[in-house]
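Peer 1: sharing a sequence plus its predicted fold:
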Amino acid sequence: MGGAEPPFISSISFAQQPGGRQAPPPAVVVEKIEVQQVSTPVQFTGRVEAIEAVDIRARVTGFLHSVDFNGGQAVKAGETLFEIEPDQLNALVASARAQVARAEATRISAERSLARNRDLFARRTISQAALDEVQAAFDVAAADVQVAQASLTTAELNLSYARITAPISGNIGRATFTTGNLVGSDSGALARIVGLDTVRVAFAVTEGLLVTIRQQEASGSNVDPSMLKLSLRLANGTDYDTPGRIEFIENEIDPQTGTVAARAVFPNPRHILLPGQFVTLYVREKDAPRLPVVPQTAVLQDREGRFVYLLGKSNTVSQRRIDTGARVDNGWAVTIGLSGGEQVVVQGIQRLVEGMTVQPSQGQPVGDGQ
């Protein structure tokens, strides 16, 4: 158990007021024992990562006609981000269409010529060699049509690339090029989109903890990820209010660090978590036992063990022996001796003896902690 040990009580003395008059009952502060879900969390330092992130690049070369977003804004998949001047690409499409029409006309002429020559061959007017030449001319014309159609498809595809859209939904950064700049496939990223609705938290599991988990699994006590409660504490000391889940744990130990990389997934609907941000990850059992929690300041210790003073009827106090378990924030879980609802003395405790009358005032109950 962590934390400071309770004070060791050896002897207590009491003073009387001058003249032999009895001193008034000592003033004490009491708190009501609360029953809480108690589990000892395992703590990790984690770093937030994006699950989806895309660098936006140009597929065709041309001058930027427009930039249709502001840096930092949210964008949806399919939304237009950039437009490249399409005039040259439109011209290439028109040229490709003309080539298709020309090739198709040549193919039709070759097909008619082939039909006539087949009829002549059937009448034995031309030789087989002459027919073969006409057949070859038709085959070339038909192939030229396919080549022209493929060129048209490529030209139309390049024209479609003049309008650059968002492949995923997320938050987009600043544009690295402004309107009027020449961009192309070698220009690098024009902008970057990061999906923030769901993020990962990367953390490292120590080798010792991993061995413990594997031993539990080997003995038949499998660790069910669905039975774990994952929570985060942010850099400003506040708690992130949306729970997460374990996504995966690597199957190899890093020999340099002696740890195993792991990932947890957290919903991030309000975009509080940002990639690169450091957080504290707490992992605990969901169905942890519920136990009474006593404030640390209420616990004393002597040779027989730990005890507290309970407030009873007529404002008298009595000792109660307890066994403590895990630390819970500024208190201890009690496994034996308390059931919850009792009033324990948390201040003025060093002056008390069994059966003493006191003047109690109410303090604040011990709260839940990480």
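Peer 2: Perfect, thanks for sending it. Numbers count the residues shown, from 1 in each chain.

Peer 1: C-alpha from now on. contacts and neighbour counts both.
Peer 2: OK.

Peer 1: what segments of the stretch 151-300 of the chain are helices?
Peer 2: Ranges of helices within the stretch 151-300 of the chain are 207-218, based on DSSP state H, counting those that start in this stretch.

Peer 1: tell me where it has strands.
Peer 2: When assigned using DSSP state E, counting those that start in this stretch, the strands of the stretch 151-300 of the chain occupy the ranges 163-165, 170-172, 182-183, 191-194, 198-206, 228-233, 239-249, 259-267, 278-285, 290-295, 300-302.

Peer 1: right, and those - which one's nearest residue 311?
Peer 2: Each of the strands of the stretch 151-300 of the chain was scored for nearness to residue 311 using Cα to Cα, and the closest is strand 290-295 (13.7 Å).

Peer 1: near the residue nearest to residue 227 when sequence neighbours are not counted, how many other residues are there?
Peer 2: By the measure of Cα to Cα, 6 or more residues apart in numbering, the closest residue to residue 227 outside its immediate chain neighbours is residue 286, 5.4 Å from it. Counted with other Cα atoms under 10 Å, the neighbours of residue 286 add up to 14.

Peer 1: just residue 119 next, same as before
Peer 2: 13.

Peer 1: now swap in the one 5 residues further on and tell me
Peer 2: When neighbours are counted by other Cα under 10 Å, residue 124 registers 10.

Peer 1: now it: which helix or strand?
Peer 2: Under the assignment given by DSSP states H and E, residue 124 is not contained in any helix or strand.

Peer 1: is residue 121 in contact with residue 131, as I believe?
Peer 2: Yes - between residue 121 and residue 131 there is a contact at 7.1 Å, judged by Cα atoms under 8 Å.

Peer 1: compare the two (neighbour count), which wins?
Peer 2: Of the pair residue 121 and residue 131, residue 131 is the one with more neighbours under other Cα under 10 Å, namely 20 against 15.

Peer 1: what sits against the spatially closest residue to that one that is not a sequence neighbour?
Peer 2: Taking Cα to Cα, 6+ apart as the measure, residue 131 lies nearest to residue 117, with 6.1 Å between them; neighbours along the chain are not counted. Under the criterion of Cα atoms under 8 Å, 6 or more residues apart in numbering, the contact list for residue 117 reads 126, 131, 134.

Peer 1: gap between residue 117 and residue 40?
Peer 2: Residue 117 sits 93 Å away from residue 40 when distances are taken as Cα to Cα, to the nearest Å.

Peer 1: same check, this time on residue 243
Peer 2: Applying Cα to Cα, one obtains 17 Å for the distance of residue 243 from residue 40.

Peer 1: compare these two (neighbour count), which wins?
Peer 2: For the pair residue 243 and residue 40, the greater number of neighbours falls to residue 40 (15 against 12), based on other Cα under 10 Å.

Peer 1: take this one as well and set it beside the first:
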Amino acid sequence: MSTTVKHGYSAKTRMHFLVLFLFGSLLLSGCGSSTSAETKAPAAAPPPATVIVEAAKFKDVTEERTFTGRVEAVDTVQIRARVQGYLKKKSFVEGGEVKKGQVLFEIERDSFEITVRQAEASLASAKAALTLAQQTFNRNNKLVKQRTLAQASLDDAQSALLQAQANVQVREAELSSAKLNLGYTRITAPMNGLVGRTTYSVGNLVGPDSNALVTLVAQDPMYVSFPVPQWLMTEIRKTGRKTDGVYVSLELPDGSTYAHKGTIKFTNVQGNSTTDSVTVRASIPNPERLLIDQQLVQVSVIRKQPERKLVVSQAALLLDQQGTYVLAVDAEDKVVIKRITTGEQQGSLIVIDSGLEEGDKVIISGHQKAKPGGKVSPQMAEDQSGAVPTTGNIKSTKE
């Protein structure tokens, strides 16, 4: 009996295809599982961020404080007439420099010379009367001793002698006064300095009640006065610093540095309640006459001997609500916060009063990549070829 095959395949053949299909599905399933497992494997951790650091170091620091000051003349004299008369001559150039003893003005002398001659004549007359009174006294004294003249006559002669002596003294004083007034007709400079504008012209009547004829201002040396805050003065007094340990340097209005140095001479014993400051005054040479009275200048008070202080770059400083701090890198290359107290600025450096020790590594570039507690890859600033650390103001951050 023959078997009829329908659809072109026998039952045995269809079974063989089914086994192959199931085996292929298992292989595909295994491959899919392997690929999924490989996809879900964890990614490798990124390398630590690179930051630039520098070590806190000690440096010889010259402390300097800057103030705004004003130049003042050491001496200012208003030249006045001491006797009354007409101005006869002016012997200087307005705005020019004069020397001590130089004649500035002359007042007409004729009337004063006459007064001197009169006083000389009166003195001569008084001396003649004194000679006569002395002779009379001597003669009467002998007669009284010989008992040929009454004592009363000798007393009268002695009285006349005393009056004659007193009259001579009066006439001598009158002559001295006349000569003094004659000398006042020549008005001289009491010191070296610059003269200002003349108040009166030649021919004007001047006297003790007149305004000043001219103002004379001393030029060398000059004073420089500047206000120092009360808190700074208190700090200086607490540390026991002396004024002989500093010198004064000036910056002129054109921005140039004045060639000569000054010394502090005076500190006011009273503070200014309006500005809460104390006025300090320094003396400074002025041989080239570059400084003038009431000129505004920048005053720097600089310590003569430098001090060893710990410094870091200003670029390392950060600021938040708690104050100033730096990000330091410890021995395990972890970032730590260190709170600091800063001192004076030294160019691109800042003095560290507390919070750091010599050798501590602080971050000066790459702060945004450094997280407290995290690891970083520090590179010393001097190892960066051509890299210059950024300097500037303190950065403000939030932790």
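Peer 2: Cool, the structure landed. Being a predicted model, the structure only gives us computed values, none of them experimental.

Peer 1: columns distance to residue 320 of the first structure on top of the strands of the stretch 151-300 of the first structure, output as JSON lines?
Peer 2: As requested, those are exported to JSON lines (distance: least, Cα to Cα, whole Å):
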{"stretch": "strand 163-165", "distance to residue 320 of the first structure": "71"}
{"stretch": "strand 170-172", "distance to residue 320 of the first structure": "59"}
{"stretch": "strand 182-183", "distance to residue 320 of the first structure": "79"}
{"stretch": "strand 191-194", "distance to residue 320 of the first structure": "58"}
{"stretch": "strand 198-206", "distance to residue 320 of the first structure": "40"}
{"stretch": "strand 228-233", "distance to residue 320 of the first structure": "34"}
{"stretch": "strand 239-249", "distance to residue 320 of the first structure": "35"}
{"stretch": "strand 259-267", "distance to residue 320 of the first structure": "44"}
{"stretch": "strand 278-285", "distance to residue 320 of the first structure": "30"}
{"stretch": "strand 290-295", "distance to residue 320 of the first structure": "12"}
{"stretch": "strand 300-302", "distance to residue 320 of the first structure": "10"}
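
Peer 1: and residue 109 of the first structure, which of these is closest to it?
Peer 2: In terms of Cα to Cα, the element of the strands of the stretch 151-300 of the first structure nearest to residue 109 of the first structure is strand 163-165, at 38.9 Å.

Peer 1: adding distance to residue 36 of the first structure and secondary structure, write the contacts of residue 117 of the first structure out as a markdown table.
Peer 2: Conversion of those to a markdown table gives the following (distance: Cα to Cα, whole Å; DSSP: H, G, I helix; E, B strand; the rest coil):
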| residue | distance to residue 36 of the first structure | secondary structure |
| --- | --- | --- |
| 126 | 104 | coil |
| 131 | 97 | helix |
| 134 | 94 | helix |
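
Peer 1: ok but residue 150 of the first structure is inside a helix, no?
Peer 2: Yes - note on residue 150 of the first structure: a helix contains this position according to DSSP: H, G, I helix; E, B strand; the rest coil.

Peer 1: that one -> the second structure?
Peer 2: Residue correspondence, TM-score structural alignment: residue 150 of the first structure in this structure matches residue 173 in the second structure.

Peer 1: again, but for residue 235 of the first structure
Peer 2: Looks like residue 235 of the first structure aligns to residue 253 there (TM-score structural alignment).

Peer 1: its match and residue 299 touch, don't they?
Peer 2: No - between residue 253 of the second structure and residue 299 there is no contact under Cα under 8 Å: 11.3 Å.

Peer 1: of the two, who's got more company?
Peer 2: Neighbours were counted for residue 253 of the second structure and for residue 299 using other Cα under 10 Å; residue 299 has more, 21 against 11.

Peer 1: sec struct for residue 130 of the second structure, please.
Peer 2: Reducing the assignment to helix, strand or coil with three-state DSSP, the entry for residue 130 of the second structure is helix.

Peer 1: which position in the first structure aligns with it?
Peer 2: Superposed on the first structure with TM-score structural alignment, residue 130 of the second structure falls opposite residue 107.

Peer 1: return the residues in contact with its match.
Peer 2: If you count contacts by Cα under 8 Å, 6+ apart, residue 107 of the first structure has them with 138, 141-142, 145.

Peer 1: and of the residues you listed, the nearest to residue 88 of the first structure?
Peer 2: Nearest to residue 88 of the first structure among the contacts of residue 107 of the first structure, counting by Cα to Cα, is residue 145 at 23.3 Å.

Peer 1: in a helix, that's where that closest one is, yeah?
Peer 2: Yes - read with three-state DSSP, residue 145 of the first structure is one of the residues of a helix.

Peer 1: quick check: closest non-adjacent residue to it.
Peer 2: residue 103 is the one closest to residue 145 of the first structure (Cα to Cα, 6+ apart), at 4.9 Å.

Peer 1: report the contact partners of the one you found.
Peer 2: In this structure, residue 103 of the first structure makes contact with 141-142, 144-145, 148, judged by Cα under 8 Å, 6+ apart.

Peer 1: residue 121 of the first structure now?
Peer 2: Neighbouring residues of residue 121 of the first structure by Cα under 8 Å, 6+ apart: 127-128, 131.

Peer 1: average distance between the host helix or strand of the residue nearest to residue 145 of the first structure and the second structure?
Peer 2: Secondary-structure assignment from DSSP H and E places residue 103 of the first structure in helix 87-122. With the two structures superposed, helix 87-122 of the first structure lies on average 1.1 Å from its match in the second structure, counting by mean Cα distance after the TM-score superposition for the first structure.

Peer 1: the residue minimising distance to the centre of the second structure and residue 279 of the second structure: what is the separation?
Peer 2: Per Cα atoms, centre = their mean, the C-alpha nearest to the average position across the second structure is that of residue 299, at 2.8 Å. Shown here: residue 299 of the second structure relative to residue 279 of the second structure, a distance of 13 Å by Cα to Cα.

Peer 1: what residues are shared contacts of those two?
Peer 2: residue 226.

Peer 1: return the distance of stretch 27-34 of the second structure from the chain's centre.
Peer 2: Centroid displacement of stretch 27-34 of the second structure relative to its chain, using Cα atoms, centre = their mean, to the nearest Å, is 85 Å.
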